[in-house]
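J.: have a look at this fold, sequence not included:
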């Protein structure tokens, strides 16, 4: 394990992201880099970009942005307790549940919505529905 974790040197961005378990697979980490979802010190990077201790990495993965600062260089995938010591997590907390907009959901197999159902869905979505023909 001594050669897996170190304070000095560099490692590929996709390998580090995968090693500290920010993504499930290395190919997901590489795909995120190629798609522009990974930023190192504010700049978009390719999968082979060299990451060193002290770099700030922003990863947008699985619908959420993670902000971490590299504290140790990891060359191979490590267990969760060791991975937690390899970075400082500066990710902002997720927004509270009550601020999430309500979504109109209909039961499967109930057919097309009636005019009344449609108006109720528009009211929930904040699309108005108070025009000249609304009741």
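T.: The structure has been received and is ready for your questions. Remember, it's a predicted structure, so these values are computed and weren't measured experimentally.

J.: C-alpha only now, for contacts and for neighbours.
T.: Noted.

J.: contact partners of stretch 73-88?
T.: By Cα atoms under 8 Å, 6 or more residues apart in numbering, the residues outside stretch 73-88 that reach it are 4-11, 15-16, 18-21, 52-53, 68-72.

J.: please compare the first structure with the one that follows:
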């Protein structure tokens, strides 16, 4: 028996679309970002259940990166990244803004961004000496 034919989607919840387009790892993270005001639909703040349609424009702040994308398609399932990227098109202004930010962070990195893991014994002693002096 062949799988049932699904009707094309006309609208999809914002949190589900953000998850399917791989801007967030989970729907709950997408919903949290929407509630915090980090996602705007056509320039307006939205609620989690707001429906996204093809042709809409979304402004998304994922981490410290701002994206402005035009919604091209809808998919209610999370697919591979190559397929997820076909759901949207990033605007040229957004792309140049992200690249400029990446170049700036490469030239002037955040202090301590090169540190990984727990401090060594020597580093821990230096931290304690510094804290005791103040």
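T.: Received it, and whenever you're ready, just let me know what you need. Everything numeric in this text was worked out from a predicted model, so none of it was measured.

J.: number of nearby residues for residue 28 of structure 2?
T.: 14 (other Cα atoms under 10 Å).

J.: report the secondary structure element holding it.
T.: Taking DSSP states H and E as the definition, residue 28 of structure 2 sits inside helix 27-35.

J.: which of the residues in that helix are buried?
T.: Residues of helix 27-35 of structure 2 classed as buried by neighbour count (16 or more other Cα atoms under 10 Å): 27, 29, 30, 31, 33, 34.

J.: which part of structure 1 matches it?
T.: Aligned using TM-score structural alignment, helix 27-35 of structure 2 spans residues 26-34 in structure 1.

J.: how big's the offset between that stretch and structure 2?
T.: Superposed on structure 2, stretch 26-34 of structure 1 shows a mean distance of 0.4 Å to its aligned residues (mean Cα distance after the TM-score superposition for structure 1).

J.: who touches that stretch?
T.: Contacts for stretch 26-34 of structure 1 (Cα under 8 Å, 6+ apart): 14-15, 17-18, 23, 38, 44-47, 59-61.

J.: now swap in stretch 90-109 of structure 1 and tell me
T.: Residues from elsewhere that reach stretch 90-109 of structure 1 (Cα under 8 Å, 6+ apart): 65, 66, 67, 68, 69, 121, 124, 125.

J.: contacts only, for the nearest residue to residue 48 of structure 1 once chain neighbours are set aside.
T.: Of all residues not flanking residue 48 of structure 1 in the chain, residue 12 sits nearest, at 4.9 Å (Cα to Cα, 6 or more residues apart in numbering). Contact analysis of residue 12 of structure 1 by Cα under 8 Å, 6+ apart lists 47, 48, 49, 50, 51.

J.: show me what contacts the last one?
T.: With contacts defined as Cα under 8 Å, 6+ apart, residue 51 of structure 1 is in contact with 10, 11, 12, 13, 16, 40.

J.: could you find the closest non-adjacent residue to residue 16 of structure 2?
T.: residue 27 (6.1 Å).

J.: quick check: the one you found vs residue 130 of structure 2, distance?
T.: From residue 27 of structure 2 across to residue 130 of structure 2, the span is 43 Å (Cα to Cα, to the nearest Å).

J.: contacting residues for residue 37 of structure 1?
T.: Contacts for residue 37 of structure 1 (Cα under 8 Å, 6+ apart) come out as 44, 58, 59, 60, 61.

J.: in a helix, residue 57 of structure 1, correct?
T.: No. Secondary structure of residue 57 of structure 1 (DSSP: H, G, I helix; E, B strand; the rest coil): strand, not part of a helix.

J.: ok, how many other residues are close to it?
T.: 25.

J.: the one 5 residues further on too?
T.: Under the neighbour criterion other Cα under 10 Å, residue 62 of structure 1 is assigned a count of 7.

J.: quickly note the distance from residue 17 of structure 2 to residue 79 of structure 2.
T.: In terms of Cα to Cα, residue 17 of structure 2 sits 11 Å off from residue 79 of structure 2.

J.: what about these two, which has more around it?
T.: A direct count of neighbours by other Cα under 10 Å for residue 17 of structure 2 and residue 79 places residue 17 higher, at 27 against 14.
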